[in-house]
Each structure stands twice: as structure tokens, then as C-alpha cells.
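Undergrad: Pasting a predicted model and its sequence here:
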Amino acid sequence: MQFGIAFPASPAARDDVAAAEALGFSHAWLDDSQMLFSDPYISLALCAERTSTIRLGVGVTNPASRIAPSTANSIATVNKLAPGRTMLGIGTGNTARRTLGMPAARLSALEDHVRIVRALLAGETTEYTEGDRTRDIRFLSDGDRWIDLKTPIPTYIAGSGPKVLELAGRMADGVILFGTVDPDLIAMALKRVRIGAEQAGRDPDSLSIMCMTAFCLTEPGESLESARVRSMVGPFVSSCANIFALSTSDPAFFPDHLRRDILAFRDIFVTPDGPVRSRHLELYGGYAVALRDDVAPLVTERMIRATTLTGTSSEIAASVAAMEEAGIDMVAIRPVIDHRETMETFSREIIRG
């Protein structure tokens, strides 16, 4: 099992990522959410200058924030600074899109974006369409001075719903899952990844599977529903469970023992009576870094255990072992309250424990 870290993109992330490298984390992922955080590629460039071994990736971008040639150019530029350490995560942009009051990107747009990016990063000529114009494109410089196309950049597709997970199986080098700690959630997701891989004639076991989650080491006798625990993992639980709930119209997709809890999150970022032009401005304030009071009751012990690594050291170690047995190759934790303390605790108790 490999262990990574996930942060909001920020110029200050360079210090946290450098600390993560020293603490034994192998991967670092930075968000791409333009209405909430900093630009991820600038942040990754700063991280590259401060580190030497940790792998650096966008976790995750989407087809609507940038055109595919720009995405390819940006990550290839980071690859020039950190060759062999660069990764690209792409999804439908639930957060980046909904903070604009817009829907997540369509599956067809994600597929086309991934196709173009992968072809350009491979140094190939590929088809690119805008409106009614279709053109052949490729990087026109020799690449050595400006970007690095010689060192492969693995592409991960992030998904929670069945169709995106199948697409990941068909196209990606790796898959990013959110909050799939419970064995039944892992099985739910990997079943769809396997279907997609087999449809494309690929070996499902060749894909790298990463789970992004939150972490909280409980104090002796502390309830998982305590205010401290909820403050540390609640923002992640609410965001990933909401994405789960919106990822499919078929409730049967979710495990029986978690279905009702997941579906309870379907409407937490919806205000039907609010003004369409501006309701998202209130709904997404503090998103992913704070837990709304009205959402806290939905962050139950069952959902915390199902989607995060929370509990005693031995409980968390057992969860990590079960995740590895179920097919997860990497766990990336997302600190909320105190990045440095969270990383140090995880490193001491889990990575080096």
C-alpha cells in the first residue's frame, strides 16, 4: 500500500508537500477548483522546486475548466520540473462546476478530453473539435525546452458513479475513488472499473486504484460523532457522500447497509426556492474545509466509518489492510483542520507504525 496526501491547491502547499515527503508520503494531489482554491499547476510547480521524490498530481481537473490542449500543456510543464513524478487526475468536475452554479461535465466531454490529452502527451497528432470545426493538432515545438513529453505521465480518471467508473476502466492508467473505505463501497466501484476494462480488452489488475479519504485518530473513549471528529472528517464525508448520491439515478447501485445514509446527502447542496443565479454562492461557502450545522446530523458514525479512516490506530490499520485486500493500491488522506499535525500523526501511527 502506498500513502499519499491531498490538499487544496495553494502556494503554501509547497511547504506541506515538502513535509509530506519527509514524513514518508509517496504522492501528493492538489485540487483544481477555481472558485475555491489557487491554481493547481502553479502550486505544483512550487512543490516541484521544494521536493525530489514525492509524486505530484492534479486531483482532479475537469473538461470544462480548460480546453484539453491547455491541460496537456500545463501538466507537461510540471513534468519538465519533476520528470517521472507527475500525474494527472481528471473527472467531471463536481466541485469546480457546482461552485459556478453549473452541472458537472458530461461523460462524452470527459472521454474526449482524456483522449486528446493522452494523445498529446504521447507526442501524437490527434483530432480536436470546437463547434463545427475539427482540426488535427499536436505540440509543434521540439518539446525539450518547453515541456517534457518523453517521460510518461499517468492519467487517472476520478469517478463515483457507474458510467464514469466504467470509462476509467476503458481508458485510464489509474482510478481515483472518493471515500471508498467500506469493503462494499470498494466492491461496488471496482466491479464497474472491471466491466469497463474488460470491454476494452484490458487487464483490470493493471490499473492503479487510489482512494482519497479523510483521517482522524480518536482519543480514548471518544465517540466518532464528537464535535472534534466531525470537524476533522465531516467536510469530506458530506462532499463525497453528496457526490455519491448525485452520481447515479439508480439507488440499487449503493450497498444495502449504506443506501439510505448516502441518499440522505442528495439534497444538501440544493435550495430549490433560492435564486437560480446566485444560490450556489451561499451553498458552497467553506466547501470541503468546513461542515455546515444543518449537515452535521447526516455525518453519522456509520458514514464516518464507511468513507474515512477514523478510529484508534489498530482500527485504522485494520481498515487499511482490508482496503488493500479489496484492491486499493494507494490511500491519500485529506487533512482539514491542521495539515502538519494530521500528516505527522498519520505517518507515526500508520505509515511507520
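TA: Yep, that arrived.
Undergrad: alpha carbons only for contacts and neighbour counts from here, please
TA: Will do.
Undergrad: contacting residues around residue 290?
TA: 231, 234, 235 (Cα atoms under 8 Å, 6 or more residues apart in numbering).
Undergrad: That one in helix, strand or coil?
TA: Applying DSSP: H, G, I helix; E, B strand; the rest coil to residue 290 yields a three-state assignment of coil.
Undergrad: Identify, from the contacts of residue 290, the entry nearest to residue 173.
TA: Closest approach to residue 173 among those (Cα to Cα): residue 235, at 28.6 Å.
Undergrad: got the contact list for the host helix or strand of the closest one?
TA: Per DSSP states H and E, residue 235 falls inside helix 227-246. Outside helix 227-246, the residues within contact range by Cα under 8 Å, 6+ apart are 94, 160-161, 178-179, 213-216, 218, 223-224, 262-269, 287-291, 295-296, 298-299, 303-304, 307-308, 334-337.
Undergrad: quick one, helices of this structure?
TA: If DSSP state H is used as the criterion, the helices of the chain fall at 13-22, 40-50, 68-81, 94-98, 107-121, 162-171, 183-199, 227-246, 259-263, 279-283, 301-307, 313-326, 339-346.
Undergrad: Tally up the residues packed near residue 9, please.
TA: Other residues lying near residue 9 total 25 when counted by other Cα atoms under 10 Å.
Undergrad: dump the residue contacts of it.
TA: Shown in contact with residue 9 (Cα under 8 Å, 6+ apart): 30, 31, 32, 37, 38, 39, 40, 43.
Undergrad: before we go on, here's another structure to hold up against the first:
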Amino acid sequence: MSVRTPVDPSDPRKPLPEIGYYALSRHPVNPGELVDEAALADRAGFGTAFVSERFNVKDAAVLCGAIAAATRRIGVATAATNHNTRHPIITATMGATLAELSGNRFALGLGRGIDAQWQILDVPPVTGAQLADVAEVLRTLWRGEMIVGHDGPIGSFPLLNLGVSVTPVPVMLITMSRRTLELAGRIADGVVLHTVFSDEATRRAVEIVRTAAERAGRDPASVRIWSVLATIPDGLGDAERLRRLYGRLATYLQGYPDVLMKANDWAAADLEHLRATDAFVGARGPIDATATDDEIRQLHEAIPQAWVADSATGSAAQCAATIAHQFDLGVDSVILHGAAPSELLDVLAAYRSIRPELPDLPVNPGLSAAYARVSIGDTR
């Protein structure tokens, strides 16, 4: 299996496989920026481009295909898409196509999504049992095996078959809840945590994943764990920095407040104070995409500073130090969230100057430094 892309040793911007970014992280989204953004990230040395999905102009399969075609060195991953919006054959086809297109740089990141959204769309909510079931089904299909008469949590299917075999695609789970973190430790090749996690929440999540993997008889180091670090450097300007940090956090608290509050041990009274603001009550859609600058400032005043204290903010050097600190928390890799690659070049340069000594990581974001000791999807 080819998991590394040859790099010219004279290249002064050698890839940093442990550092990722979120594609099109700003809202409103302009997909036309994607290709140039990815090409720049590839040249600058980012390790992976992650694609989140919104049901508007952010279709994960389309965006991942564009990134794979526009780049030669970086990994590509969904973080996240949802299995319940596609037939399992369509998801298997998506993963297989992207793996072949990218030269095995693609990893499929799956998540639960938002229950309220599934209710609106009349789509069954995602459960842990479904995630385990679909992961096994996809891995079986990618091995070229035929599935006859499947009857499980993802549904009943008389026949599932791709008709070809491909190098198995790593499956990652994107989560912040204890139960799904434990599931990830048992069955996943990689884990992506959540933006605006406190240091303590990150440490706790890492411990949950590693412990679950060990109890399942797996090498705990075989699960690659990515933290997601809000990285908002000073150069973005005051209004934009507030929107990307506080506006984004408020948007998360629109969609799934309970699980994020629980993961961070945040006080419910602080959430109720935020929810009572005119900016939150009068939201016209996702706050980060629709709120005015004045409304964002109101949210900034209402959100406790402790909730964003462990984000990467300030000068390029300060942001770089916060990035390097993530590895002290036990993660294997870090996704810089909230700014485009072009806005993070100084931060990336500063990080290179203090980069800690790390294990040699594969290009594919779903593979760990220990991947050679286990087969992808081997959860025995």
C-alpha cells in the first residue's frame, strides 16, 4: 500500500503530516476558492485538508475530489460526513473513488450529525450501532467481498457489492461524546475531536480513546487522534477574529449545546445567559454566517473567556506555541480551524521553528505511526 508521496529533499517546505486545516472554513462559503486554497496548502506543507459538510454548497464528495485533483502531497478527509444520507453502496463508491483518485491519500470521517436536522429532513438519526455496522460493511465492500442479505442497524439490503477491490480506506469517527469516543477506540482507524475543547477535555478524550482501544485488544497507538484547534491569529482584524471565534462557538451551541457543554464541563447558567441575548434569540440561521458585527460583539461579551482560553490566538509565535502544546495533551495531529491556509502561513512558519520531535506519520490522515503493525480496519 502506498501511503507516502515522494518529496524533493531540496524542498524548503517539506510536508508537516501532523498539521491539517479545514477547507472553506469561513462562512458564507465560496467553493470557487477551494482549488487555489488547496494548492497553496499543498505547497506550504500542510499535512491534510479536512472537509466538513453543510447541506448547501459544501458537498463533501465534490469538495474532496477537487482537493485530491488539485494537490499531490497532502491527505484529504471528510470531517465529517454522515452515512445516513447515502446508500451504503454510494458511500463505498465515494470512498473507493477518492482513494483511487488521490493515490490512497483519502480517509472517510463519519459523524453523528445533528438530531434536529435529521428530524427536519425526515432521516433516521445516527446511532453508535449504525456507525459500527456501516464501518464493517464499507470495509467488507472495499475488500471486494459481496454481502448477501445484510440485516443490521443501518438497514436491510439483499445484495451489496462493488465488483472491485481497492486498498481499504481508513475510517475515522468525528466525535466529542464519551460513548462515541469509546466506540472509536474499539473500531476506528482515526478520531477527530472538536473545536473549542479545553485542554482538560482534550486530555480526557485521548484517554477514553486509548483505554477503549486497549480493552478491545488493539494497540492504543494504532488510533490516530486529531485535535481541532481554533487558530485565529491577530492579522485577521478585530471583527473577523471575533466572528471566527465567538460567532463559530455560538453556532455550535445552536446545534448541539448539551454534548459540547458536557465535554468541557461548562456551567449551564453561562449557556442560559448566552441564549438570552438578542443576538442568539434573533439568529437568522447559522450565527457565524448571518450575524452582524454588532451581534457578534454582543456574543463576545456574553461568552465566558474561559470557554475560548485554550484556543490559538495572538501573534504567529503565540499561535504556534499553542499548536505545539497540543501534543503534550496526547494527540497525534492538529487541525488548525478558523482560518484559510493563506492566513496561516506565518503561523506555520513559526510552528516549524519550534516543531516538537514527533513520530513519523503517514500522509493519509486516518493512518497512525503504528499503522505498519496493524491492518486498516483490524479491530481484533
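TA: Great, that's in hand. Note that the structure is a prediction, hence the values are computed from the model and not measured.
Undergrad: With the second structure overlaid, report how far the helix holding residue 235 of the first structure is off on average.
TA: Once fitted to the second structure, helix 227-246 of the first structure is off its aligned match by 3.7 Å on average (mean Cα distance after the TM-score superposition for the first structure).
Undergrad: What is the equivalent residue in the first structure for residue 210 of the second structure?
TA: Using TM-score structural alignment, the partner of residue 210 of the second structure in the first structure is residue 194.
Undergrad: excluding its backbone neighbours, what's nearest that match?
TA: Leaving aside its chain neighbours, residue 194 of the first structure sits nearest to residue 204 (5.3 Å; criterion: Cα to Cα, 6 or more residues apart in numbering).
Undergrad: how about the helices of the first structure in JSON lines, adding distance to residue 58 of the first structure and mean neighbour count?
TA: Compiled in JSON lines, the helices of the first structure are given as follows (distance: least, Cα to Cα, whole Å; neighbours: other Cα atoms under 10 Å):
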{"stretch": "helix 13-22", "distance to residue 58 of the first structure": "13", "mean neighbour count": "20"}
{"stretch": "helix 40-50", "distance to residue 58 of the first structure": "7", "mean neighbour count": "21"}
{"stretch": "helix 68-81", "distance to residue 58 of the first structure": "8", "mean neighbour count": "22"}
{"stretch": "helix 94-98", "distance to residue 58 of the first structure": "13", "mean neighbour count": "21"}
{"stretch": "helix 107-121", "distance to residue 58 of the first structure": "14", "mean neighbour count": "20"}
{"stretch": "helix 162-171", "distance to residue 58 of the first structure": "16", "mean neighbour count": "24"}
{"stretch": "helix 183-199", "distance to residue 58 of the first structure": "21", "mean neighbour count": "20"}
{"stretch": "helix 227-246", "distance to residue 58 of the first structure": "17", "mean neighbour count": "23"}
{"stretch": "helix 259-263", "distance to residue 58 of the first structure": "27", "mean neighbour count": "17"}
{"stretch": "helix 279-283", "distance to residue 58 of the first structure": "24", "mean neighbour count": "16"}
{"stretch": "helix 301-307", "distance to residue 58 of the first structure": "21", "mean neighbour count": "20"}
{"stretch": "helix 313-326", "distance to residue 58 of the first structure": "23", "mean neighbour count": "16"}
{"stretch": "helix 339-346", "distance to residue 58 of the first structure": "18", "mean neighbour count": "18"}
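Undergrad: quick check, distance from stretch 221-231 of the second structure to the centre of its chain.
TA: The chain centre lies 8 Å from the centre of stretch 221-231 of the second structure; the measure is Cα atoms, centre = their mean, to the nearest Å.
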